[in-house]
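>>> attaching a predicted model along with its sequence, questions to come.
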Amino acid sequence: MLCKQFGKGNAMSPYPQPLKHLIRAAAFCLCALILAGTCRAEPLTVGFLASGGGLGDQSYNDMTWLGLAKAREKFGIRLFFSEAKENDVSRQAALDRLLASGATVVVCNGAGFLPVVKQVATERPEIYFIINDHLVTGYDNIVSTTFANHEGAFLAGVLAGSMTRSQRIGFIGGVHMCAIDSFRLGFTEGVGYANPKAKVISRFIAEAGNYGGFSNPNAGYAIASALYEQDADIIFAVAGLSGNGIIQAARTHKRYVIGVDADQDHMARGLILTSMVKRLDRASLMEVKKILDHRFQPGESTYNLANGGVTLSTMRYTREIIPEAVHEQLKRVESKIVAGELTVTRCREVTP
């Protein structure tokens, strides 16, 4: 009724003409706010909280930033970036910088930021948190994107099992933790599905709790070189920035490697069989859009093979060296996973 009353322009109005126009304008904005929920004084301010080598890793962090940059382009959000070292003091300082910049949405990757994020989420319920790749429950202002890493890794394993000649395949994880074990389990099962004779040799750069394993390319290079010298002919690198060292080892030894998170195929053309792409860009964009559309849902938001959340790269530099029968098998296996006809083991950890 308020909108109609002020919209009629009643000739008997007691207000002076200029004042009447101001009142009409105010009422119009109020109606738009109530009905559409889009009357926003300032653009949404989003902060990206990064560790594990920060931007430039051509992997985990860069994929997230790509999605946030797309959100800035499409929706006009304000976007800030803050990098932290691998300790809680640095992480808290990085988060404080984002909040001081006016961020009302904070995006971070993985479990390393959880102690500081959970504290601030409790103290500042008006701040939204998007935690990529680690499930947190029990907070009204935290959404966790989870990725079916095991499904994408299974496909990578099918490819590796089909292409190995030595029957020895390596897996290198950045940190020995549940999120990385999902890759390892899916990959190992995929190798066995395609080639029961092949053996997967697993190594980890760091043990659980030491997230520096994701930002140590020298260690990645050393471990990968040792595996290649032990006759592994393919290595799946799931190690963030450390994976760059693994890819360098593939170039040195002229052996195959499989990338992760982003499409890394260009980093060693013809030697990266494929990359298991985790669409952190898509997830970050979609979760920010939900906030803009007032559709924020705390808890878990799942990205998998069925909705394009994980996928293999297009193999643009290796497609011709992979037999067509293998490409066809990959399509069949993907269809079976999406249809629920093939179940892949995953490691699932929930943080209350």
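Cool, the structure landed. Residues are numbered from 1 along each chain as shown.

>>> okay, CA-based contacts and neighbour counts for the rest of this
Fine.

>>> I'd assumed Ala50 was in contact with Thr61.
Quick fix: residue 61 reads Asn, not Thr. Yes: at 6.8 Å, Asn61 counts as touching Ala50 under the criterion of C-alpha atoms under 8 Å.

>>> between these two, what contacts are shared?
Common neighbours of Asn61 and Ala50, using C-alpha atoms under 8 Å, 6 or more residues apart in numbering, are Asn109.

>>> what is whichever strand or helix holds Ala26 packed up against?
Using DSSP states H and E, Ala26 sits in helix 17-36. Using 3 or more C-alpha pairs under 8 Å, 6 or more residues apart in numbering; DSSP states H and E as the contact definition, the elements that helix 17-36 packs against are helix 2-7.

>>> residues in contact with the helix it packs on?
Residues from elsewhere that reach helix 2-7, judged by C-alpha under 8 Å, 6+ apart: 23-24, 27-28, 31.

>>> would you mind listing the buried residues in the helix holding Ala26?
20, 24, 27-28, 30-31 (16 or more other C-alpha atoms under 10 Å).

>>> mind listing the helices for this structure?
All helices of the chain, identified by DSSP state H, fall at 2-7, 17-36, 60-75, 88-100, 114-123, 149-163, 178-194, 217-229, 243-253, 280-292, 324-339.

>>> just those: most buried one?
Ranked by average neighbour count under the criterion mean count of other C-alpha atoms under 10 Å, those are headed by helix 149-163 at a mean of 28.

>>> returning to what we had before: which two of the contacts of helix 2-7 have the greatest separation?
Every pair in those was compared (C-alpha to C-alpha); the two farthest apart turn out to be Ile23 and Cys31, at 12.2 Å.

>>> so Thr45 makes contact with Arg72?
No: Thr45 lies out of contact with Arg72 (C-alpha under 8 Å); the separation is 9.6 Å.

>>> what residues do those two have in common as contacts?
Overlap between the neighbourhoods of Thr45 and Arg72 consists of 78-79, taking contacts as C-alpha under 8 Å, 6+ apart.

>>> gap between Val288 and Val238?
Noted for Val288: a distance of 26 Å to Val238, by C-alpha to C-alpha, to the nearest Å.

>>> enumerate every residue touching the nearest residue to Gln248 once chain neighbours are set aside.
Among residues not flanking Gln248 along the chain, Tyr221 sits closest, at 6.7 Å (C-alpha to C-alpha, 6 or more residues apart in numbering). Each residue near Tyr221 by C-alpha under 8 Å, 6+ apart is listed here: 242, 244-249.

>>> one more to weigh against that first structure:
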Amino acid sequence: MKTLILTLALGLFSGTPAFASDSISADQSSEWQREDHLFDAFRSNAPHFWNWLKSQHSLVLNPSGVVVGDPHILNFSDVQLATQGREFALIDLDDGGANAPLAGDLIRYAAGNQVSPYQISLNKIFDAYVQGLKGLQMSEPQVLSDALSYSDADYLERQSQYMDKMTKQNRFSAKADVKPLSHAPASVQELFNQARGYFEASMPGYQILDTGYKIKKSGGSSGLPRYWYLIQRNQTRYIMEFKLEVDAATSFYSYQGTPVERFPPVAEIYRPAGTVYGPYKIVATPAGQFLMRARLKPYLDFEDEGNIEDGRQMSLYIANRLGLWHGQQTQSGDLLKVLRYPEFEQLVITYVRLMKKENY
């Protein structure tokens, strides 16, 4: 097997406590953000959900633990390991926390599925989740088995092709959709200037070929700056992203701590146990805390509305895996005692109706 050479992450999480930034706030809002499509709106409004959930009164919300915070089909994928092979895992830890209702994950996941292109019945989601909670794992859908079956050489070739698409003559290409920092708003430039030294200290021995930034207009983490570096060592190039982290959506339900505090317990359950290919860690700077990660191309990707039947099968599988992950936790037995389908269904339907009311 070809040696995997992304070795920037000396530990999963590192850094010193962050300082407050005068330019861009780390606070999220629970106010509804409208989007053209309801699934995009769902993705943009995780804080709204957890704030709403706090107003609900139910015994099913008492069992708590480590939650994903924003579980949906686009936040899970195949993750390459540094040794060999890939695992199915969570790829977005932004809204997770160590002290929130386990059922909150299930309710949010089901509500999101109902407004996604891959809608399946609520009773199937519930049954798959409960089976997982009891320790019973479903078989992998074929689309996932295929994604995990490629060799490490295949994966490296896929990343090489991705790099060729995203770059041109050692600069970011138009397809990367990265803007020059000189074109950024003053607040984004100031944030970068405060954090830059910390970013670059996290990439020792690498030549910096290009830099830029991007800000998503909709979906998860919309409005937050992401700083991109094109770097090179030994004729091999990589793209590194530093994404500003803000308060977790779950913090609208209960206190979750800073990113460097809340990421480790979430990663312990929902990320691979082994070292992954490329860095995935928090970098703390005077401007705030940033998630440092390599931009890679997984095999499993439903961002652009993949095959509908594959998406439905994966949606059911994720419900089951969510139950399995929750089932590892101390209060999972308590959840099984109080979790009932009629109440679950009513909570999901109530929130879906609220989303439609808020968005249209």
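Yes, it's here. Bear in mind that the values here come from a model prediction, so they are computed numbers and not experimental data.

>>> got a TM-score for the two of them?
Structural agreement between the overlaid chains, expressed as a TM-score with TM-score structural alignment, normalised by the length of structure 1, amounts to 0.26; 150 aligned residues with a C-alpha RMSD of 6.6 Å.

>>> returning to what we had before: now for the buried residues of helix 17-36 of structure 1, which pair is the farthest apart?
Put simply, by C-alpha to C-alpha the two of those set farthest apart are Lys20 and Cys31, 16.4 Å from each other.

>>> determine the number of other residues adjacent to Lys357 of structure 2.
Other residues within reach of Lys357 of structure 2, judged by other C-alpha atoms under 10 Å, total 9.

>>> are we agreed that it is in a strand?
No: the assignment for Lys357 of structure 2 is helix, going by DSSP: H, G, I helix; E, B strand; the rest coil, so no strand is present there.

>>> how about it, what does it touch?
With contacts defined as C-alpha under 8 Å, 6+ apart, Lys357 of structure 2 has no neighbours.

>>> look up how far Gly47 of structure 1 lies from the closest residue to Val333 of structure 1 other than its chain neighbours.
Here the nearest residue to Val333 of structure 1 in space, its sequence neighbours aside, is Leu155; by C-alpha to C-alpha, 6+ apart that works out to 7.3 Å. Computed as C-alpha to C-alpha, the Leu155 of structure 1 to Gly47 of structure 1 distance reads 33 Å.

>>> and what of Phe171 of structure 1?
Taking C-alpha to C-alpha as the measure, Phe171 of structure 1 falls 33 Å from Gly47 of structure 1.

>>> check Ala32 of structure 1 too.
28 Å.

>>> how about Glu287 of structure 1?
If you measure Glu287 of structure 1 against Gly47 of structure 1 using C-alpha to C-alpha, the figure is 13 Å.

>>> could you verify that Val348 of structure 2 is part of a helix?
Yes: Val348 of structure 2 sits within a helix when classified using three-state DSSP.

>>> I'd say it and Arg108 touch.
Yes: in this structure, Val348 of structure 2 is within contact of Arg108 by C-alpha under 8 Å, at 7.5 Å.

>>> what about these two, which has more around it?
The residue with more neighbours, out of Val348 of structure 2 and Arg108 and counting by other C-alpha under 10 Å, is Arg108; that gives 23 against 20.

>>> counting contacts, what elements does the helix or strand where that one lies pack onto?
Arg108 of structure 2 is located in helix 102-114, with elements delineated by DSSP H and E. The contact analysis (3+ C-alpha pairs under 8 Å, 6+ apart) places helix 102-114 of structure 2 against helix 38-44, helix 46-54, strand 64-67, helix 122-133, helix 308-327, helix 341-359.

>>> what angle do that helix and helix 46-54 make?
Note on geometry: by axes from the mean of the first three to the mean of the last three C-alpha atoms, to 10 degrees, helix 102-114 of structure 2 and helix 46-54 are set 130 degrees apart in direction.

>>> surely Ala237 of structure 1 and Ala250 touch.
No: look at Ala237 of structure 1 against Ala250 with C-alpha under 8 Å: they stay out of range, at 10.5 Å.

>>> intersection of neighbour lists for these two?
Overlap between the neighbourhoods of Ala237 of structure 1 and Ala250 consists of Val257, taking contacts as C-alpha under 8 Å, 6+ apart.

>>> output the contacts of helix 2-7 of structure 1 in CSV; the columns should cover distance to Ile258 of structure 1.
Formatted as CSV, the contacts of helix 2-7 of structure 1 follow (distance: C-alpha to C-alpha, whole Å):
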residue, distance to Ile258 of structure 1
Ile23, 63
Arg24, 62
Ala27, 59
Phe28, 56
Cys31, 54
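
>>> about what we covered before: pull the most distant pair out of the contacts of Tyr221 of structure 1.
By the measure C-alpha to C-alpha, Ser242 and Ala249 form the most distant pair in the contacts of Tyr221 of structure 1, at 11.3 Å.

>>> now the terminal residues of stretch 194-212 of structure 2, how far apart.
Taking C-alpha to C-alpha, stretch 194-212 of structure 2 runs 15 Å from one end to the other.

>>> what do you get for stretch 246-259 of structure 1?
Using C-alpha to C-alpha, the two ends of stretch 246-259 of structure 1 sit 9 Å apart.

>>> what does it rub up against?
156, 217, 220-225, 228, 233-238, 243, 265, 267-268, 271-276.

>>> thinking again about what came up before, the helices and strands packed on helix 102-114 of structure 2: which one's closest to Met166 of structure 2?
When these are compared by C-alpha to C-alpha, helix 38-44 sits nearest Met166 of structure 2, at 24.5 Å.

>>> other SSEs contacting that closest one?
Helix 38-44 of structure 2 sits against helix 102-114, helix 341-359, with contacts defined as 3+ C-alpha pairs under 8 Å, 6+ apart.

>>> of those, flag the one that's most buried.
helix 102-114 (a mean of 25).

>>> what's the following helix or strand after whichever helix or strand Tyr213 of structure 2 is part of?
Mapping Tyr213 of structure 2 onto the secondary structure by DSSP H and E places it in strand 207-215. As assigned by DSSP H and E, the chain's next helix or strand after strand 207-215 of structure 2 is strand 225-233.

>>> list the buried residues of the next helix or strand after that following strand.
In the C-terminal direction, the helix or strand that comes right after strand 225-233 of structure 2 (DSSP H and E) is strand 236-244. Buried residues in strand 236-244 of structure 2, defined by neighbour count with 16+ other C-alpha under 10 Å: 237-244.
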